[in-house]
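Engineer: Give me a 3D structure for the following:
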Amino acid sequence: MESTSLYAVFFVTLGLNYFFALSGKGAAAFQMPIFVWLGFPINTAKSVALFANTISLSTATFDNFRANRLDLKLGMPIIIFSFLFAPLGAYLSTFIERNILMWMFAIFLLYAGTTALIPKNPNSKTCHDRHPKIVYLSIIGATAGLFSGLLAVGGGGVIAALMLWLGCKAKKITMITALAVPFSSFSGFLTYAASGSISWPLIGTVGVAALLGGYAGNKTAHSFLPDKVIKYTIGIMSLLFAAKIIFDLI
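Structural biologist: The predicted model follows:
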């Protein structure tokens, strides 16, 4: 493997994971095609992109935990029900045409992203003012798990969009998605690693870059950016994901 390719991988991973960590999301969906373009086999590209997700968002979660920012009461129902419903989504995926699901997901992300960019009524309550009922959080987790299983994607986009709709503060949302997504990403990485689709020099390069990018992005979001900017970042990320899905479908 040429060192120039590893340098390119390092800076691509660093930049993308920094940018996506601002909204508590992983960058795997965008990293994977870039890695393929750089000449890596597709399964290798998938495995290292998922590994970058795991490292970046785990680092962000560790930083949130150390700074006492984690709200486990808010996050645990989402994580538990996402974990429980992901296998059901994977089972149902054998009966439903994937392209139909991807179009539905893209439309949902377009709606969620657009909604996030529309200024909210300043007099409306948010989950900063009141803690959402556990049933709402459980439904968010179950929905994210179903989408994750159906589409073989992380549920961060679904979690972020539904929590925005519920009225949660953007910084709370980034903490929850950063906590939830590494579980599914690491599971996917192990699947590809078990099949032999792994390159240790590439994994090492991606791991260091994702750690630095995830930490710096999370630190920037929580120390320097107002909640409104993070909300807009989440909205832009949702629209970018929707655009990529539609581009892949047409």
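
Engineer: use CA for all of it now, contacts and neighbours both
Structural biologist: Fine.

Engineer: my guess is Ala221 contacts Ile230, does it?
Structural biologist: Yes. Using Cα atoms under 8 Å, Ala221 and Ile230 qualify as a contacting pair, with a distance of 6.9 Å.

Engineer: what do those two both touch?
Structural biologist: Counting by Cα atoms under 8 Å, 6 or more residues apart in numbering, the contacts common to Ala221 and Ile230 are 22-23, 171.

Engineer: Looking at these, which one is closest to Ala178?
Structural biologist: Proximity of those to Ala178 was ranked by Cα to Cα; the top entry is Ser23 with 8.7 Å.

Engineer: Number of residues surrounding the closest one?
Structural biologist: Neighbouring residues of Ser23 were enumerated by other Cα atoms under 10 Å; the total is 31.

Engineer: next one: Asp129
Structural biologist: The criterion is other Cα under 10 Å. On that basis, Asp129 has 11 neighbouring residues.

Engineer: Is it part of a helix or strand, or is it coil?
Structural biologist: On the three-state scheme (DSSP: H, G, I helix; E, B strand; the rest coil), Asp129 is labelled coil.

Engineer: quick one: the helices in this protein?
Structural biologist: 3-21, 28-37, 42-66, 72-92, 98-117, 134-151, 156-166, 170-194, 200-223, 227-249 (DSSP state H).

Engineer: out of those helices, nearest to Lys125?
Structural biologist: Lys125 sits nearest to helix 156-166 of all those, at 9.6 Å, using Cα to Cα.

Engineer: residues in contact with that closest one?
Structural biologist: Taking Cα under 8 Å, 6+ apart as the criterion, the residues outside helix 156-166 that touch it are 24-26, 109, 112-113, 116, 126-127, 140-141, 143-144, 147, 170, 173-174, 177-178, 180-181, 234, 238.

Engineer: how about this one, so we can line them up?
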Amino acid sequence: MLFALLLIVGTFVGFISGFFGIGGGTIIVPIMLALGYNIKTAIGISITQMLMGAIFGSYMNYKAGLLRLNKGIYLGLGGMSGASLSGYIVELAPEILLESILLATFAFSIFRLYFTTVSENSSPNTSNLLLFLVGFSVGAIAISIGIGGAVFITPILVGFLGYEMKKAISMGVFFVMFASISGFISMAYHGHVEYAEGFTLGIGALLGVYFGTKTTHKTDKKVLKKWFLLLYLVMSSLMIKKIFFS
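Structural biologist: This next block holds a predicted model:
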């Protein structure tokens, strides 16, 4: 019964991930907490399904001609290096700290979505080292709280480094793939991965990502913005309930 539920949840999360272009951890972790898993196990499960979804999503972007390796490879390698520390961070950090960071992530995401002015410069002059360092920092933080990091990468690339939105999104997906591979290895080494639950969610996510990606292409930008707000408000409510009322 549990695995049937996880398969359904995985499909739903995969659809949301494909629809919004996020890794899915911002949804999976609060849901796993609501189902009774502790934060560290929830993060391990999230990374597992994220690994499967990010690889498939990157493949779809590549087939569609949206994935450009050049600069993205340095961002991805930085993310992989930073995410390798995630197992140690999760091992040492208290649960309340991880939960609070995740809640702060939602607040940052709402701010980014509604109050950040983005640049449309399509040819930013950024060094490979800078991209590596950005990837390293985001990888270490994001994977440790069970999210892919695209929620951080996109505003950094667009708002601070001057990347055009579509290029930033494609690089963000590529980053999530690299970071989740490293994060999965690190989390598995420290015993924070529940393989059956994670891969069940991942199988459902593959189906959901496909249809979610197709749907978002047909959705008006203003409507997407409203759905983003609803998504983060719901996830924030789940986290507030877990932190203050459990």
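
Engineer: Centre-most residue in structure 1?
Structural biologist: Centroid-nearest residue in structure 1: Lys25, 3.3 Å away (criterion: Cα atoms, centre = their mean).

Engineer: What about the equivalent of Ala52 of structure 1 over in structure 2, how many residues nearby?
Structural biologist: The pairwise alignment with structure 2 assigns Ala52 of structure 1 to Gln49, based on TM-score structural alignment. A count of nearby residues for Gln49 of structure 2, using other Cα under 10 Å, gives 30.

Engineer: got a markdown table for the shared contacts of Ala221 and Ile230 of structure 1, with distance to Phe30 of structure 1 too?
Structural biologist: A markdown table is the format used below for these (distance: Cα to Cα, whole Å):
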| residue | distance to Phe30 of structure 1 |
| --- | --- |
| Leu22 | 15 |
| Ser23 | 15 |
| Lys171 | 23 |
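
Engineer: just curious, which of those residues is nearest to Phe65 of structure 1?
Structural biologist: Scanning these for proximity to Phe65 of structure 1, where the rule is Cα to Cα, the winner is Lys171, at 13.7 Å.

Engineer: Tell me who's in contact with the closest one.
Structural biologist: For Lys171 of structure 1, the contacting residues are 221-222, 227, 230-231, taking Cα under 8 Å, 6+ apart as the criterion.

Engineer: Quick one: map it onto structure 2.
Structural biologist: Lys171 of structure 1 maps onto Lys166 in structure 2 when the alignment is built from TM-score structural alignment.

Engineer: Taking the contacts of Lys171 of structure 1, tell me the two that lie furthest apart.
Structural biologist: Across those, no pair lies farther apart than His222 and Lys231, at 12.2 Å, counting by Cα to Cα.

Engineer: neighbour count winner among those two?
Structural biologist: Each of His222 of structure 1 and Lys231 had its neighbours counted (other Cα under 10 Å), and the higher figure belongs to Lys231 (24 against 18).

Engineer: Report the contact partners of that one.
Structural biologist: The contact partners of Lys231 of structure 1, by Cα under 8 Å, 6+ apart, come to 23, 116-117, 169-171.

Engineer: So which of the residues you listed is the closest to Ser195 of structure 1?
Structural biologist: Top of the list for closeness to Ser195 of structure 1, among the contacts of Lys231 of structure 1 and by Cα to Cα, is Ser23 at 31.6 Å.

Engineer: any idea how far that closest one lies from Asp248 of structure 1?
Structural biologist: Taking Cα to Cα, to the nearest Å as the measure, Ser23 of structure 1 and Asp248 of structure 1 are separated by 23 Å.

Engineer: And Lys133 of structure 1, by the same measure?
Structural biologist: Taking Cα to Cα as the measure, Lys133 of structure 1 falls 37 Å from Asp248 of structure 1.

Engineer: next one: Glu2 of structure 1
Structural biologist: According to Cα to Cα, Glu2 of structure 1 and Asp248 of structure 1 sit 29 Å apart.

Engineer: Who has more neighbours out of those two?
Structural biologist: When Glu2 of structure 1 and Asp248 are compared for neighbours, Asp248 comes out ahead with 9 against 6, by other Cα under 10 Å.

Engineer: What are the buried residues along stretch 29-42 of structure 1?
Structural biologist: The neighbour-count criterion (16 or more other Cα atoms under 10 Å) identifies 29-35, 40 as the buried residues of stretch 29-42 of structure 1.

Engineer: how about CSV for those, with distance to Ala60 of structure 1 added?
Structural biologist: Listed next are the buried residues of stretch 29-42 of structure 1 as CSV, based on distance: Cα to Cα, whole Å:
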residue, distance to Ala60 of structure 1
Ala29, 19
Phe30, 19
Gln31, 18
Met32, 21
Pro33, 24
Ile34, 23
Phe35, 23
Phe40, 27
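
Engineer: cool, now which of the contacts of Lys171 of structure 1 survive the switch to structure 2?
Structural biologist: Retained in structure 2: none of the contacts of Lys171 of structure 1 (criterion both residues aligned by TM-score structural alignment, their matches' Cα atoms under 8 Å).

Engineer: Can you give me the separation between the match of Ala52 of structure 1 and Phe228 of structure 2?
Structural biologist: Per Cα to Cα, Gln49 of structure 2 is found 21 Å from Phe228 of structure 2.

Engineer: next one: Lys222 of structure 2
Structural biologist: From Lys222 of structure 2 over to Phe228 of structure 2 the distance is 10 Å, taken as Cα to Cα.
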